[in-house]
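S.K.: Structure of the sequence below:
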Amino acid sequence: MPVHPEIKKILDSIPQSDSKPKIIPEEHRKMFDAPVLPVEKRVQVYSVEEKTIPTSEAEIPVRIYTPKEADSFPLLMYFHGGAFFSGNLESHDEVVRPICMESGYKVISVDYRLAPEHPFPAALEDCYNVTKWATEHKDELKWDGKTLAVAGDSSGGNLVAAVSIMARDKKEYSITKQVLYYPSLDLDFSEFRYPSLVKNGKGYFVESNQLAEYNSFYLLGNVDTNHPLVSPIREENLNNLPAALVITAEYDPMRDEGELFAEKLKKCGVHVETKRYEGATHGFLGKFTHLVEYKDVYKRTADFLSSK
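M.R.: From the prediction side, this is the model:
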């Protein structure tokens, strides 16, 4: 289907140019980190708590969302998007709130360290270590001790997949489910291997010819983009990973790598649910989930998280 008319209005308002300005992380953060809705218009949550988690690498701020009063909760860790160099607790607050309330999970949103100040593997270490901290503070969090999910969008989806692989291999804790929203799973842009990088490469917010520069901040120091913790789609052994929900968008340059990852997981015996949102672009959570065509993404997430 065509791009959703409400999304097209925004796309048409963006000045088009063949030359792209150099990406300056500090400037990009100012633009990206601004939430769409004021707090009073966001989904209301029973309680929201700010906390700082000590890890072996750094002190990591988190925001803990509790959906209701209860004796125990399933737990979900949320890793925000932003190409590893932008995004924070506030930028994704309006995404995390409906996930919490629809699913009934207690959600911990992780404000991991950002590139280029902290390149790979800082973000991954932070997400892994804060998840480990959560499992070690069961009583404090009222965690049920059984259900531990991880979720994230875009680069956060990359971190979800990588943390799931690490947790399987290190065996320090067990993740039960993973949710990947339009994930960025292949950081090697030396060639465009996925048709969606070409078909959706220009004019849909995220442009393929800028992806290498976006990710260059995370990949400082000659990082091997074939490493499966950098590009999880390169992991050959996907056995025994958590059940996955993979959400993609029709007009996203990264659509095909997300859908290919889902197929690879299925071939390794992992339970996978997928949904491509037609007419949508990369980053539609929060920005366009008020539209009737996309508002069910949170219920879909909740249904997946509650399924056996």
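S.K.: okay, CA-based contacts and neighbour counts for the rest of this
M.R.: Noted.
S.K.: ranges for the strands of the stretch 151-300 of the chain?
M.R.: Under the criterion DSSP state E, counting those that start in this stretch, the stretch 151-300 of the chain carries strands at the ranges 177-181, 243-249, 272-277.
S.K.: Name the stretch among the ones you listed that sits most buried.
M.R.: strand 177-181 (a mean of 27; mean count of other CA atoms under 10 Å).
S.K.: Here is a second sequence; please produce its structure as well for comparison:
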Amino acid sequence: MPVVLDPDAAAVYKAFQEAGRPAYETLTAPEARAYYSQSRFATNPEPPELARVTQLAIPAPHGVIPARLYVPKEPRRHDGLSPALVFFHGGGWVIGDLDSHDVVCRQLAVEGALIVISVDYRLAPEHKFPAAVEDAIAATKWVAATAHELGIDAARLSIGGDSAGGNLTAVVALAARDGNGPALAGQVLIYPATDFAMTHGSHTEPETSVLLTHSVIRWFRDHYLNGAADIHDWRASPARAASLIGLPPAYVLTAGADPLRDEGNEYAERLKHAGVPVTTKHYPGQFHGFFTMGKLLREANVAVREIGAWLKALG
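M.R.: Here you go, the predicted model:
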């Protein structure tokens, strides 16, 4: 599929190249985290003001899962309770944290007029698969169980995330369906990783190897998975789930210059065929990771607004 970068995206890509941006696969995991953390200052837009931001400590078998709760100035309320979005950040299960996605969570809270809870799940390689999955499931269950105390309407609880966070979103939705819940109102899959086999065409197209390159995906995979057998586990590759029937309504966003493009589009089609209500949005001129770059990319802010509108439409 021919890919032509949007002028804004092309300018950002050129700037990254000229700045001598180090390839993540040449760094250690701690070095990559530090670099990713610093890069947000150049790419994140100004954070919108909120009514309240609160640190949370979610209990888990291994101790606690750090999280951050965002309450906008004008949340939608019914009987004093608001809808909510549990958000899982991207970063290949290796990098990223509450701060890397702080601004976009604030934006989603404002645009969706809802409460957002960002989850700081354990990262690889210190905590390999399925640690991140276990944390994402535990955090979602805890938010649902503690909803009333948090000012949340448990009947209007959605989940979402970008990239690795989109992967975790898909997995949590499957686990909730097949386990003991919680019931979910929706799932937001932002250029999600859905199949670690990495055999879709967009994984080999030169035009998709922009900021998220094919080699760095393999670097993330090798840090996260324990071995080849994990590829076939639906908790790592949700596209490997036997059925997608009965999952909550989905919003699936994909980008043209993204190695994960084809698996995201295919997952959306499978959801549709399974009878799941699906809204798709494709940004043909954008690269993987653009969603958090609203300071530099106008379409990033468009994407946030459209997802916010979709979340509002859920109720």
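S.K.: Could you save the strands of the stretch 151-300 of the first structure as CSV and add columns showing distance to D139 of the first structure?
M.R.: Converted to CSV, the strands of the stretch 151-300 of the first structure look like this (distance: least, CA to CA, whole Å):
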stretch, distance to D139 of the first structure
strand 177-181, 21
strand 243-249, 26
strand 272-277, 31
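S.K.: Looking at these, spot the one closest to D224 of the first structure.
M.R.: strand 177-181 (22.6 Å; CA to CA).
S.K.: so where in the second structure does the closest one end up aligned?
M.R.: Under TM-score structural alignment, the match for strand 177-181 of the first structure in the second structure covers residues 186-190.
S.K.: Contacts for the matching stretch, please.
M.R.: 157-163, 165-167, 169-170, 173, 248-254, 307, 311, 314 (CA atoms under 8 Å, 6 or more residues apart in numbering).
S.K.: Could you rerun that using 7 Å?
M.R.: 158-163, 166, 169, 248-254 (CA atoms under 7 Å, 6 or more residues apart in numbering).
S.K.: Can you say which of the strands of the stretch 151-300 of the first structure is nearest to A83 of the first structure?
M.R.: strand 177-181 (13.4 Å).
S.K.: mean distance, the closest one to its aligned residues in the second structure?
M.R.: Relative to the matching residues in the second structure, strand 177-181 of the first structure has an average distance of 0.4 Å after the fit, by mean CA distance after the TM-score superposition for the first structure.
S.K.: What ranges does the stretch 151-300 of the first structure have for its helices?
M.R.: For the stretch 151-300 of the first structure, applying DSSP state H, counting those that start in this stretch gives helices covering 155-170, 195-199, 208-216, 255-267, 284-287, 297-306.
S.K.: and of those, who's closest to L185 of the first structure?
M.R.: Checked against CA to CA, the stretch from these lying closest is helix 155-170, at 5.2 Å.
S.K.: what packs against the closest one?
M.R.: helix 122-136, strand 143-153, strand 177-181 (3 or more CA pairs under 7 Å, 6 or more residues apart in numbering; DSSP states H and E).
S.K.: out of the ones you listed, which comes closest to F73 of the first structure?
M.R.: strand 143-153 (5.0 Å).
S.K.: Make a markdown table from the helices and strands packed on helix 155-170 of the first structure and add distance to F85 of the first structure to it.
M.R.: A markdown table is the format used below for these (distance: least, CA to CA, whole Å):
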| stretch | distance to F85 of the first structure |
| --- | --- |
| helix 122-136 | 10 |
| strand 143-153 | 14 |
| strand 177-181 | 18 |
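S.K.: F84 of the first structure corresponds to which position in the second structure?
M.R.: Checking TM-score structural alignment: F84 of the first structure goes with W93.
S.K.: contacting residues for the closest residue to that match other than its chain neighbours?
M.R.: The shortest distance from W93 of the second structure to any non-neighbouring residue, by CA to CA, 6 or more residues apart in numbering, is to L123 (5.5 Å). Counting by CA under 7 Å, 6+ apart, L123 of the second structure makes contact with W93, V94, A132.
S.K.: Show me what L123 of the second structure lines up with in the first structure.
M.R.: With TM-score structural alignment as the criterion, L123 of the second structure matches L114.
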